[in-house]
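K.L.:
here are the coordinates; sequence isn't available:
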């Protein structure tokens, strides 16, 4: 299969960077901006959850299609436009090799193709995209379908790192891939640690923790030993925030000044939150954010709220 053309909206992450933002033009701070974060459209989960069989790949995803269409519609109405729209993993529900995976992928790409051309898409890999225990083959499939599984890019003097959190969760079937990401991450954190950027921000699917860095290990966080090591690395490098999904609820906390932001789903909700998106404003001094329901964004817009967010301490 031939490599996708550069600039294809689903393959903008290539060579460990994002072609939408040329580094030579984006290394300098240019003033406040905002972006949109979403997570877990996960086409197929709502049907699987309703039947009590979440291990199935979900044979119907009409609700997720409609919700993701609403998300795209809401983003397209925003003025001014966000710098980008990042989806923090679990793009679809069917695991690698499972039934309906191709169809779910095609439908999601069809919906996302309607995003405004001025809003680049940024894709983060999740456990359903790669498998709970990823393999070289499943990672290669993701790269062919969505672009690199980890990469960095600059926007207006801010360094963004996109990580493959499955390699922190269970890399037993692809240890060489984990070692490669670890080396690359240390290099990127060195850049951040030398404070050559206005801020540094991380996107990954699985959060370090959902409430507290000392919480017990479970399905929705990284193992305590791993999260502590990463949290130490991130805080030492001056990382401002980590944005994630996976939990299907809004959550998070702080550790040594690092903001761990867990964003609920566009698709299936496992708590009391509404289907929604997070608006993240980056100013010279801070990174502030607020979660909105899809209806709020479509009906209200953001012009007044953006001004308020830029004033928040």
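P.N.:
Received it, and whenever you're ready, just let me know what you need. All values derive from a computational prediction rather than experimental measurement.

K.L.:
from here on, just use CA atoms for contacts and neighbour counts.
P.N.:
Fine.

K.L.:
residue ranges for the strands of this structure, please.
P.N.:
Along the chain, counting by DSSP state E, strands occupy 13-14, 17-18, 33-38, 85-88, 121-124, 151-155, 158-162, 199-203, 241-244, 251-255, 258-262, 276-282, 287-293.

K.L.:
so how far is the second one from its chain's centroid?
P.N.:
A distance of 14 Å separates the C-alpha centroid of strand 17-18 from that of its chain, computed with CA atoms, centre = their mean, to the nearest Å.

K.L.:
same check on the fifth one?
P.N.:
Between the mean C-alpha point of strand 121-124 and the mean C-alpha point of its chain there is a distance of 6 Å (CA atoms, centre = their mean).

K.L.:
who's in contact with the spatially most central residue of the chain?
P.N.:
Nearest residue to the geometric centre of the chain (CA atoms, centre = their mean): residue 88, 2.1 Å. Shown in contact with residue 88 (CA atoms under 8 Å, 6 or more residues apart in numbering): 37-40, 123-126, 203-205, 243-245.

K.L.:
likewise residue 202?
P.N.:
160, 161, 162, 163, 239, 241, 242, 243.

K.L.:
also residue 226?
P.N.:
Listed by CA under 8 Å, 6+ apart, the contact partners of residue 226 are residue 168.

K.L.:
put this next to the previous one:
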């Protein structure tokens, strides 16, 4: 079940290349076992995951996808978090897999990596750790005539320690976008952890995007500039240009722990889904 993303495709989701009408899929994000109680325990997130599983089994979507931060504990060999507890990481991954086993076998579960899964500044070792746990960090599949591209946006967030992996994925993404258009995909959809932007494709480090705040169960308050949640503009621009060139219909993300939607005049939509686990407040109107 956990190694279906392999050789840059997803086993069982390869054949539906033709449109047969509207269909339902489910996008989730940030199950992030451990965030609420700073990795002391994760019973709150497990309970939320169980509710999500129950909802999915009732909805019966064509597929379900979890857009990253499957667990909270950072990976081994993450230079920013040398004190990461490998034992807790292993247990969180095991518990995530155990609760998600409750999803009906006829609903394919697609998982992708977030920054807590491979690091804010990923490297070859952290990516390989994730691949051993869940399969490829980026890949493509077909569903109902739509070409779905799954991207490791942590490489776009900060490729300093993974320049080769970043370049390879970017080349792959450009090729996949062109191929989807050439193959006549009814819609091309992109799934990632990080939103490419929050409000405007041209926002940057100096834009007034406000602050993000979250209080843990122990009362510790986390405050971050919202720029933490988007892809830096210098690496975002070529991706957005490629999306426009190849008529990407929508991009789906998580990471922000709140909901947000942006529709651009050319018809492109970006949908940011709130967290299954630790949810922050959603801005009014989002």
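P.N.:
Good, I have the coordinates. For clarity, every value in this text was computed on a predicted model and none was experimentally measured.

K.L.:
can I get the strands of structure 1 in JSON lines including distance to residue 180 of structure 1?
P.N.:
Below are the strands of structure 1 laid out as JSON lines (distance: least, CA to CA, whole Å):
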{"stretch": "strand 13-14", "distance to residue 180 of structure 1": "16"}
{"stretch": "strand 17-18", "distance to residue 180 of structure 1": "15"}
{"stretch": "strand 33-38", "distance to residue 180 of structure 1": "26"}
{"stretch": "strand 85-88", "distance to residue 180 of structure 1": "21"}
{"stretch": "strand 121-124", "distance to residue 180 of structure 1": "17"}
{"stretch": "strand 151-155", "distance to residue 180 of structure 1": "12"}
{"stretch": "strand 158-162", "distance to residue 180 of structure 1": "14"}
{"stretch": "strand 199-203", "distance to residue 180 of structure 1": "18"}
{"stretch": "strand 241-244", "distance to residue 180 of structure 1": "21"}
{"stretch": "strand 251-255", "distance to residue 180 of structure 1": "27"}
{"stretch": "strand 258-262", "distance to residue 180 of structure 1": "24"}
{"stretch": "strand 276-282", "distance to residue 180 of structure 1": "30"}
{"stretch": "strand 287-293", "distance to residue 180 of structure 1": "29"}
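
K.L.:
so which of the ones you listed is nearest residue 71 of structure 1?
P.N.:
strand 276-282 (7.5 Å; CA to CA).

K.L.:
got a winner among the contacts of residue 88 of structure 1 for most neighbours?
P.N.:
residue 244 (33 neighbours; other CA atoms under 10 Å).

K.L.:
picking up where we left off before, could you find the counterpart of the residue nearest to the centre of structure 1 in structure 2?
P.N.:
Matched by TM-score structural alignment, residue 88 of structure 1 corresponds to residue 67 in structure 2.

K.L.:
kindly provide the distance from the residue lying closest to its match once chain neighbours are set aside to residue 110 of structure 2.
P.N.:
Taking CA to CA, 6 or more residues apart in numbering, and ignoring the residues beside it in sequence, residue 67 of structure 2 has residue 29 as its nearest neighbour in space, at 4.5 Å. As for residue 29 of structure 2, its distance to residue 110 of structure 2 is 11 Å (criterion: CA to CA, to the nearest Å).

K.L.:
who touches both of these two?
P.N.:
The contact lists of residue 29 of structure 2 and residue 110 share 65, 66, where a contact means CA under 8 Å, 6+ apart.

K.L.:
quick one: the longest helix along structure 2 to strand 146-150, angle?
P.N.:
Counting by DSSP state H, the longest helix found in structure 2 is helix 163-182. Per axes from the mean of the first three to the mean of the last three CA atoms, to 10 degrees, the angle that helix 163-182 of structure 2 makes with strand 146-150 is 170 degrees.

K.L.:
give the aligned range of helix 163-182 of structure 2 in structure 1.
P.N.:
Against structure 1, helix 163-182 of structure 2 falls on residues 175-194 (TM-score structural alignment).

K.L.:
please identify the buried residues of that stretch?
P.N.:
Of the residues in stretch 175-194 of structure 1, 177, 178, 181, 184, 185, 188, 189, 190, 192, 193 count as buried by neighbour count, 16 or more other CA atoms under 10 Å.

K.L.:
over to stretch 105-121 of structure 1?
P.N.:
105, 107, 108, 109, 111, 112, 115, 119, 120, 121.

K.L.:
which one of those is nearest residue 145 of structure 1?
P.N.:
For the buried residues of stretch 105-121 of structure 1, the closest approach to residue 145 of structure 1 (CA to CA) belongs to residue 105, at 8.6 Å.

K.L.:
any idea what that closest one aligns with in structure 2?
P.N.:
Aligned partner of residue 105 of structure 1 by TM-score structural alignment: residue 93.

K.L.:
gap between its match and residue 267 of structure 2?
P.N.:
Per CA to CA, residue 93 of structure 2 is found 38 Å from residue 267 of structure 2.

K.L.:
and for residue 67 of structure 2?
P.N.:
With CA to CA as the criterion, residue 67 of structure 2 and residue 267 of structure 2 are 22 Å apart.

K.L.:
and for residue 26 of structure 2?
P.N.:
21 Å.

K.L.:
for the two, indicate the residue with more neighbours.
P.N.:
residue 26 (16 against 11).

K.L.:
which residues does stretch 36-45 of structure 1 contact?
P.N.:
By CA under 8 Å, 6+ apart, the list of residues contacting stretch 36-45 of structure 1 reads 54, 57-61, 64-65, 68, 82, 84-94, 104, 108, 244-246, 248, 263-268, 276-280.
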